[in-house]
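Chemist: Sequence first, then the predicted structure, then my questions.
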Amino acid sequence: MEIFGYEIQTIYLIGLVISGVCTLLLILFGDFLDGLFPDSFLSPTLLFSFLTFLSAAGYIFEKLVSFSSLIIFVISLVLALILVTLLNIFVLIPISSAEESIVYKEEDLKGRIGRVITSIPVDGYGEVVIEGVSGTIAKSATSFNNEPIQYDEKVLVIDVKEGVIQVLPYQSMNSY
């Protein structure tokens, strides 16, 4: 079968090459395209994946199977829809929902409880570990009241200045 003077296999192959080049451009300039299609059903990733699957399946079926070109196109179309749906449900949606930042602001550390891993001397620096849901943070620390704090003591973060936390020994409510 010919369309516009080209064999259908050639059209499928050209479609495959073009969708491959567009996928490469999507990798390089994906952030720009995400700005053009924010949270759209027709995301560039799904669109180029669909065209790639359709072109590849059509080309392979034209080479291997002796069905009518219209039947091969319909089979390729259904197969591409199924594969893109599976890609979206099982890969893209879980990846997008798993994107959580573990970045924290130093101001967020105020009021958190940590443990001293390097003793804090008078007028000196030590190190404190703060554990949380997003991971463990180790920060340089000084004593807020300029008093020594021993190793393995629980501390409360009072302030953060120039990347160094200022802490006080922590006394829980149970100790009263």
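Modeler: In hand now; what should we look at?
Chemist: drop to CA atoms for contacts and neighbour counts, all remaining ones
Modeler: Fine.
Chemist: before we move on, which element is residue 137 in?
Modeler: Following DSSP states H and E, one finds residue 137 within strand 135-143.
Chemist: And the contacts of that strand?
Modeler: 102, 120-131, 149, 163-168 (C-alpha atoms under 8 Å, 6 or more residues apart in numbering).
Chemist: right, and the helix or strand after that strand?
Modeler: strand 154-161.
Chemist: centre of the chain versus that following strand, how much separation?
Modeler: Computed by C-alpha atoms, centre = their mean, to the nearest Å, the chain-centroid distance of strand 154-161 equals 31 Å.
Chemist: Please list only the buried members of the contacts of strand 135-143.
Modeler: 120, 125-130, 149, 164-168 (16 or more other C-alpha atoms under 10 Å).
Chemist: Looking at those, which is nearest residue 51?
Modeler: Closest approach to residue 51 among the buried ones among the contacts of strand 135-143 (C-alpha to C-alpha): residue 130, at 48.7 Å.
Chemist: List the contacts of the closest one.
Modeler: Contacts of residue 130 by C-alpha under 8 Å, 6+ apart are 112-115, 136-138.
Chemist: ok, and the closest non-adjacent residue to it?
Modeler: Nearest in space to residue 130, with sequence neighbours left out and distances taken as C-alpha to C-alpha, 6 or more residues apart in numbering, is residue 114 at 4.3 Å.
Chemist: hey, where'd the strands end up in the chain?
Modeler: Under the criterion DSSP state E, the chain carries strands at the ranges 2-3, 6-7, 113-118, 126-132, 135-143, 154-161, 164-169.
Chemist: circling back to that earlier point, how about the contacts of residue 130 in TSV, adding neighbour count and distance to residue 64?
Modeler: Shown next, in TSV, are these (neighbours: other C-alpha atoms under 10 Å; distance: C-alpha to C-alpha, whole Å):
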residue	neighbour count	distance to residue 64
112	14	65
113	20	66
114	26	66
115	20	67
136	11	56
137	13	58
138	14	61
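Chemist: here comes the other one, which I'd like you to weigh against the first:
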Amino acid sequence: MTIFGIDIQTIYLTTLIISGCLIVLYLFFGDVLDAVGEGVPFLNPTLILAFIVFLSSSGYVLELVTPLSSLFILLISIGFALVMDVLLNFFILIPLSSAEESLAFTEESLKGRVGKIIISIPKDGFGEIVIDGKSGMISRPAKSYENVSISEGTEVLVLEIIDGVMYVIPYDLDSEMSYS
């Protein structure tokens, strides 16, 4: 089949090459296009480019290896591209977007957390604390809130964070129970 005097295989291959180049450009300059997706969520550039790649690649391969009519191959390719786009969205893009959000933490979210001293805090000095979180272990410099020494291995409560330094006090679960 020919469209405007050009063989359909050539159109599929040219579309595949151009969309592949656009994907590479999108990798480098995707932040600009992500702003477009904020206003209109169904116009996700990743899904649009993936649809074009799936459509053109399956159309090209089917034109080469099957004796089916070009119109039937186009319909099969559209169906295949839709299925692959849905799978890409639900099994890769949506989990990646939620995983990206869950890995982030702020200093404010660390206040009130219980951690463990891994480098002793001397009086009027600094040590190091480690807090176990969802995204792994978080290690930060620490200073005693009450200006007392705290030995290694002691569980501590984070009260404040100033300039990236956590101000902590020893945390005793038994003494907290007696206040209740």
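Modeler: Noted; the coordinates are in hand. Remember, it's a predicted structure, so these values are computed and weren't measured experimentally.
Chemist: still on that earlier bit, wait, the residue nearest to residue 130 of structure 1 touches residue 151, no?
Modeler: No: assessed by C-alpha atoms under 8 Å, residue 114 of structure 1 is found out of contact with residue 151, at 11.5 Å.
Chemist: Any buried residues in the longest helix along structure 2, and which?
Modeler: Longest helix of structure 2, by residue count under DSSP state H: helix 8-39. Neighbour-count burial for helix 8-39 of structure 2 flags 8-9, 11-13, 15-16, 19-20, 23, 26, 34 (criterion: 16+ other C-alpha under 10 Å).
Chemist: on that earlier part again, run the chain-centre distance for the strand holding residue 137 of structure 1.
Modeler: The answer for strand 135-143 of structure 1 is 26 Å, by C-alpha atoms, centre = their mean.
Chemist: quick one: the residue sitting nearest the centre point of structure 1 from residue 93 of structure 1, how far?
Modeler: Geometric centre of structure 1, nearest residue: residue 99, 3.9 Å, by C-alpha atoms, centre = their mean. Residue 99 of structure 1 is 10 Å from residue 93 of structure 1, where distance means C-alpha to C-alpha, to the nearest Å.
Chemist: Same check on residue 56 of structure 1?
Modeler: 24 Å.
Chemist: Among those two, which residue is more densely surrounded?
Modeler: residue 56 (20 against 11; other C-alpha atoms under 10 Å).
Chemist: That one maps to what in structure 2?
Modeler: Alignment note (TM-score structural alignment): residue 56 of structure 1 maps to residue 57 of structure 2.
Chemist: residues contacting that match?
Modeler: The contact partners of residue 57 of structure 2, taken as C-alpha under 8 Å, 6+ apart, are 12-13, 16.
Chemist: ok, back up a step: which of the contacts of residue 130 of structure 1 are also in contact in structure 2?
Modeler: Retained in structure 2 by both residues aligned by TM-score structural alignment, their matches' C-alpha atoms under 8 Å are the following of those: 112-115, 136-138.
Chemist: so stretch 141-149 of structure 2 matches what in structure 1?
Modeler: With TM-score structural alignment applied, stretch 141-149 of structure 2 matches the range 140-148 in structure 1.
Chemist: What are the buried residues along the matching stretch?
Modeler: In stretch 140-148 of structure 1, counting by 16+ other C-alpha under 10 Å, buried: 140-144, 148.
Chemist: Stretch 59-67 of structure 1 now?
Modeler: So, applying 16+ other C-alpha under 10 Å, buried residues of stretch 59-67 of structure 1: 59, 61-62.
Chemist: Among these, which one sits closest to residue 47 of structure 1?
Modeler: residue 59 (18.2 Å).
Chemist: how close does that closest one get to residue 105 of structure 1?
Modeler: 52 Å.
Chemist: just residue 31 of structure 1 next, same as before
Modeler: The gap separating residue 31 of structure 1 from residue 105 of structure 1 is 24 Å, by C-alpha to C-alpha.
Chemist: How about residue 136 of structure 1?
Modeler: Distance from residue 136 of structure 1 to residue 105 of structure 1, by C-alpha to C-alpha: 14 Å.
Chemist: do residue 5 of structure 1 as well
Modeler: 62 Å.
Chemist: Then residue 63 of structure 1?
Modeler: 58 Å.
Chemist: Over to residue 68 of structure 1?
Modeler: Residue 68 of structure 1 is 62 Å from residue 105 of structure 1, by C-alpha to C-alpha.
Chemist: When the two are compared, which one has more neighbours?
Modeler: Shown here are residue 68 of structure 1 and residue 105; by other C-alpha under 10 Å, residue 68 has more neighbours (10 against 7).
Chemist: In structure 1, which residue sits furthest out from the middle?
Modeler: Largest centroid distance in structure 1 under C-alpha atoms, centre = their mean is residue 176 at 45.5 Å.
Chemist: Contact partners for it?
Modeler: Per C-alpha under 8 Å, 6+ apart, neighbours of residue 176 of structure 1: none.
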